[in-house]
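Chemist: Below are the sequence and a predicted model; questions follow.
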Amino acid sequence: MSDNTSGAETLGATTSGDGSNPAEKDPADWVTGDEPMTAAQRSYLDTLAREGGEELSADLTKAEASEHIERLQDKTGRSSS
């Protein structure tokens, strides 16, 4: 990994050392968050909703689906944390 000392704009981030994870961005801040949920999100959300005994709208956005997935993972015990 090299430092960018030229002042040019770059993509990606170097470790900031503050313990934050840029990959864990709030779904409300996603650039594509208002697009329809992906097929993978839809399938996983269907499984989680069935296990959680819930019914959800089938026309969620990516951001909404992500938020429901996190909530239902906690509810069903599938949470990774």
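Modeler: Nice, I can see it. These figures come from a predicted structure and were not determined experimentally.
Chemist: Going by C-alpha atoms from here, please, whenever you check contacts or count neighbours.
Modeler: Noted.
Chemist: Which strands or helices does the helix or strand residue 66 falls within pack on?
Modeler: Assigned by DSSP states H and E, residue 66 falls within helix 62-76. Where contact means 3 or more Cα pairs under 8 Å, 6 or more residues apart in numbering; DSSP states H and E, helix 62-76 is packed against helix 39-52.
Chemist: Quick check: buried residues in the helix holding residue 66?
Modeler: 62-66, 68-69, 72-73 (16 or more other Cα atoms under 10 Å).
Chemist: Take this one as well and set it beside the first:
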Amino acid sequence: MIFPFALLGAAAGTVHFVAISRDANLLARGGSPLAAFGLRLGRALLTLVVLVAAARQGWPVLLGAAGGFMVARQIVLRWLGTVSP
């Protein structure tokens, strides 16, 4: 049960961290404040749903989902070019 939640955490983490990047771009380039707010709200809800669902399965599953989030963070940072290898 840990591995599927680790994959789910990685997928949700990828969406989460890409949304942070898009949100920052909207704010820096003078985009729509409503779109930025929508990205923030969607990101928060997705993260909340995934982590609460994992927590309801027990701490090992929650740890797997959180680990998936952290792996996704590193992948997205490298993909966006903000971290050198």
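Modeler: Looks like it came in fine. In this text the structure is predicted, and so the values were computed from the model without any measurement.
Chemist: What would you report as the TM-score here?
Modeler: Comparison of the two superposed chains (TM-score structural alignment, normalised by the length of structure 1) gives a TM-score of 0.30, and 38 aligned residues with a Cα RMSD of 3.8 Å.
Chemist: between the buried residues of helix 62-76 of structure 1, which is closest to residue 49 of structure 1?
Modeler: residue 72 (6.9 Å; Cα to Cα).
Chemist: Could you double-check that that closest one lies in contact with residue 47?
Modeler: No - contact criterion Cα atoms under 8 Å: residue 72 of structure 1 and residue 47 do not qualify, at 9.8 Å.
Chemist: Run through the neighbouring helices and strands of the longest helix along structure 2.
Modeler: Longest helix in structure 2 by number of residues (criterion: DSSP state H): helix 2-28. The contact analysis (3+ Cα pairs under 8 Å, 6+ apart) places helix 2-28 of structure 2 against helix 33-55, helix 59-80.
Chemist: Next, format the ones you listed as a markdown table and append distance to residue 18 of structure 2 and mean neighbour count.
Modeler: Putting these into a markdown table (distance: least, Cα to Cα, whole Å; neighbours: other Cα atoms under 10 Å) gives the following:
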| stretch | distance to residue 18 of structure 2 | mean neighbour count |
| --- | --- | --- |
| helix 33-55 | 9 | 15 |
| helix 59-80 | 7 | 19 |
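Chemist: how about those in a markdown table, adding distance to residue 6 of structure 2?
Modeler: Below are these laid out as a markdown table (distance: least, Cα to Cα, whole Å):
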| stretch | distance to residue 6 of structure 2 |
| --- | --- |
| helix 33-55 | 9 |
| helix 59-80 | 4 |
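Chemist: out of the ones you listed, nearest to residue 4 of structure 2?
Modeler: helix 59-80 (8.5 Å).
Chemist: how far away is the residue lying closest to residue 54 of structure 2 once chain neighbours are set aside from residue 52 of structure 2?
Modeler: Excluding the flanking residues, the one nearest residue 54 of structure 2 by Cα to Cα, 6 or more residues apart in numbering is residue 62, at 4.7 Å. Applying Cα to Cα, to the nearest Å, the value for residue 62 of structure 2 to residue 52 of structure 2 is 8 Å.
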